[in-house]
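>>> Have a look at this prediction, sequence included:
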Amino acid sequence: MNVVDLRFLAGVFVTLFVIVDPPGTVPIFLSLTRTMTSKQRSRAAMVAVGVAILIIASFAVFGRFILAYMHISLPALQFSGGLLLLLISLQLLMGKEGELAQSSGVNVALVPLGTPLLGGPGAIVAMMLFVDQSHGELPRVNALIIALVVMAVVLYVFMRFADVIAKILGDGGVTLVTRISGVLLAAISVQMLFDSVHSFLQTWGVIAAS
């Protein structure tokens, strides 16, 4: 028996990567931390990643209980999540990912970096759906944990070395990667919408369960 479901691991990581969009956070992170020293920027990156992972993991563990308490079905959550991700993908495609206001007196590592930029609704919904797809199987649960840890490391590396990455890619390179992420995210969101409609039809007996 495999300890880790590698295919499931790859699917979770790719989806989270596209949703969170580490390359797209580079220009935002640089603009929000432009007055910080290198040490302060490193700390801000660590705090932001920690907050984001904590939020995503919390919803991954307790999300089902919240849904049950509020009488929300998973297909309904999936459909709303698909719409939400579609809106996010359109923002990426139209170059509006940087429209985040910086409030005075607020630690930017917490808001808007930790949430909603990194630990936003899109990543939360996606993670909850993956937890549901894992069916409590150990290889898939391990894959979820590993994917989340690897995602945290990738996020920290991108933000910690944001200035270096921005110089290597250039403005055009960062924009290109962000637009490609937008296209992929749009495809994922549409698939989520199709899957939710399929689940609704199965629930009502319109089509047979596969």
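The structure has been received and is ready for your questions.
>>> contacts and neighbour counts: CA atoms only from here.
Fine.
>>> What are the buried residues along stretch 171-188?
The neighbour-count check on stretch 171-188 (16 or more other CA atoms under 10 Å) flags 174, 175, 176, 177, 178, 179, 181, 182, 183, 185, 186, 188 as buried.
>>> now stretch 69-87
Buried residues in stretch 69-87 (16+ other CA under 10 Å): 74-75, 77-87.
>>> between those, which is closest to residue 150?
residue 85 (21.8 Å; CA to CA).
>>> Would you check that that closest one makes contact with residue 186?
Yes: here residue 85 lies in contact with residue 186, judged by CA atoms under 8 Å, at a distance of 7.1 Å.
>>> gap between residue 137 and residue 3?
Residue 137 is 10 Å from residue 3, where distance means CA to CA, to the nearest Å.
>>> Show me what the helix ranked longest in the chain is packed up against.
With secondary structure taken from DSSP state H, the chain has its longest helix at helix 162-203. Other helices and strands packing on helix 162-203, by 3 or more CA pairs under 8 Å, 6 or more residues apart in numbering; DSSP states H and E, are helix 6-20, helix 22-32, helix 74-93.
>>> who touches the shortest one?
Same thing as helix 22-32. Here helix 22-32 makes contact (CA atoms under 8 Å, 6 or more residues apart in numbering) with 97-98, 102, 108, 113, 117, 154-155, 158-159, 162-163, 165-166, 174-175, 177-178.
>>> Name only those of the residues you listed that count as buried.
Buried members of the contacts of helix 22-32, scored by 16+ other CA under 10 Å, are 97, 108, 113, 117, 154-155, 158-159, 162-163, 165-166, 174-175, 177-178.
>>> tell me the two of these that are most distant?
For the buried ones among the contacts of helix 22-32, the maximum inter-member distance is 23.8 Å, found between 108 and 177 (CA to CA).
>>> Tell me the spacing between the most centrally placed residue in the chain and residue 157.
The centre of the chain sits closest to residue 123, judged by CA atoms, centre = their mean, with a distance of 3.1 Å. To residue 157, residue 123 is 19 Å away according to CA to CA.
>>> Below is structure B, check it against A:
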Amino acid sequence: MFTEFATAALVTMLVTLDPPGLAPIFLSLTRGMSAAERRQVAVRASIIAFCIIGFFGVAGDVVLKALGVSLPAFRIAGGLLLFWIAFEMVFERRTERKQQTADTAITKDHIRNVAAFPLATPLMAGPGALTATILLAGRAHGDAVLLITLAVICGLVILCCLAVFLAASSISKLLGITGNVVLTRLLGVILAALAVQFVIDGVKAAMAG
């Protein structure tokens, strides 16, 4: 039981968070920041994501039911938020401060904002990860050992994400300015498709329910 649960939890969380897949998106969102500022964003986002995932693992199902919010609705909302970010990435519809990050100092508020949204949520602690956490916690049936195991596994996966983020700065230097611009546009399209998929899955689940 323990081995089966731990294996299922590890595979599920790795697939839903997809640490390697977050690396290029992290680069796009932190464009114009120094290596130290990127580290701040990476660490802060990882801590926030772990706290959100941990909270939903413990009380997510109860909270959503108390608020009258279904998991499909949560997935649709996350998809719409992601689509807006993707739109900005593709068409460079950023605020003046974001458009001129190469020439303007990055403020602490900007670092905190990017770390919390969209990096920590909905990209890391997104609808898929939160739904998976709630379902895995339900499979534990209140077993303290299994719940602790789930928390440890979530922490390990978040650490994998952090390691990928910290290595992303080196990748950014290799790409250069032109490479980063092209990558931002390309990833914006991919992120838009991912967002639409979130919405489609949410609508299907809502209709099935």
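Here it is on my side, so go on. For clarity, every value in this text was computed on a predicted model and none was experimentally measured.
>>> Got a TM-score for the pair?
Overlay of the two chains. TM-score (TM-score structural alignment, normalised by the length of the second structure): 0.69; 188 aligned residues with a CA RMSD of 3.6 Å.
>>> hang on, the earlier thing: quick one: which of the buried residues of stretch 171-188 of the first structure is nearest residue 195 of the first structure?
Closest to residue 195 of the first structure, out of all of these and judged by CA to CA, is residue 188, at 10.5 Å.
>>> And that closest one, what's its match in the second structure?
Aligned by TM-score structural alignment, residue 188 of the first structure pairs with residue 194 of the second structure.
>>> List the residues that contact that match.
Taking CA under 8 Å, 6+ apart, one finds residue 79 in contact with residue 194 of the second structure.
>>> List the residues that contact the nearest residue in space to residue 200 of the second structure that is not next to it in sequence.
In this structure, residue 200 of the second structure finds its nearest non-sequential neighbour in residue 76, 7.6 Å apart by CA to CA, 6 or more residues apart in numbering. Residues counted as contacts of residue 76 of the second structure (CA under 8 Å, 6+ apart) are 198, 199, 200, 201, 202, 203.
>>> 7 Å - rerun?
198, 199, 202 (CA atoms under 7 Å, 6 or more residues apart in numbering).
>>> Adding neighbour count and distance to residue 52 of the second structure as columns, could you present the residues you listed in a markdown table?
Formatted as a markdown table, the contacts of residue 76 of the second structure follow (neighbours: other CA atoms under 10 Å; distance: CA to CA, whole Å):
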| residue | neighbour count | distance to residue 52 of the second structure |
| --- | --- | --- |
| 198 | 25 | 19 |
| 199 | 23 | 21 |
| 202 | 23 | 20 |
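>>> which one of those is nearest residue 50 of the second structure?
For these, the nearest to residue 50 of the second structure is residue 198 (21.1 Å; CA to CA).
>>> where's the closest residue to that closest one other than its chain neighbours relative to residue 31 of the second structure, distance?
Spatial nearest neighbour of residue 198 of the second structure, chain neighbours left out: residue 79 (4.9 Å); criterion: CA to CA, 6+ apart. Using CA to CA, we find residue 79 of the second structure at a distance of 23 Å from residue 31 of the second structure.
>>> now swap in residue 49 of the second structure and tell me
Distance of residue 49 of the second structure to residue 31 of the second structure, given as CA to CA: 21 Å.
>>> quick one, which of the two is more surrounded?
Counting neighbours by other CA atoms under 10 Å for residue 49 of the second structure and for residue 31 shows that residue 49 has the greater number, 27 against 20.
>>> To which residue of the first structure is the more buried one aligned?
Using TM-score structural alignment, residue 49 of the second structure lines up with residue 56 in the first structure.
>>> Does that match belong to a helix, a strand or coil?
State at residue 56 of the first structure, reduced to three classes by DSSP: H, G, I helix; E, B strand; the rest coil: helix.
>>> That one against residue 122, yeah?
No: in this structure residue 56 of the first structure lies outside contact range of residue 122 using CA atoms under 7 Å: 9.8 Å.
>>> What is the neighbour count of residue 53 of the first structure?
Residue 53 of the first structure has 22 nearby residues by other CA under 10 Å.
>>> mind checking how far it is from residue 17 of the first structure?
To residue 17 of the first structure, residue 53 of the first structure is 13 Å away according to CA to CA.
>>> Over to residue 136 of the first structure?
Separation of residue 136 of the first structure from residue 17 of the first structure (CA to CA) stands at 23 Å.
>>> Of these two, which one has the most company?
Higher neighbour count among residue 136 of the first structure and residue 17: residue 17, with 19 against 11, using other CA under 10 Å.
>>> What's the more buried one aligned with over in the second structure?
That one, residue 17 of the first structure, aligns with residue 21 by TM-score structural alignment.
>>> go on, residue 153 of the first structure?
Matched to the second structure by TM-score structural alignment, residue 153 of the first structure sits across from residue 163.
>>> any idea how far residue 86 of the second structure is from its match?
On the measure of CA to CA, residue 163 of the second structure and residue 86 of the second structure end up 24 Å apart.
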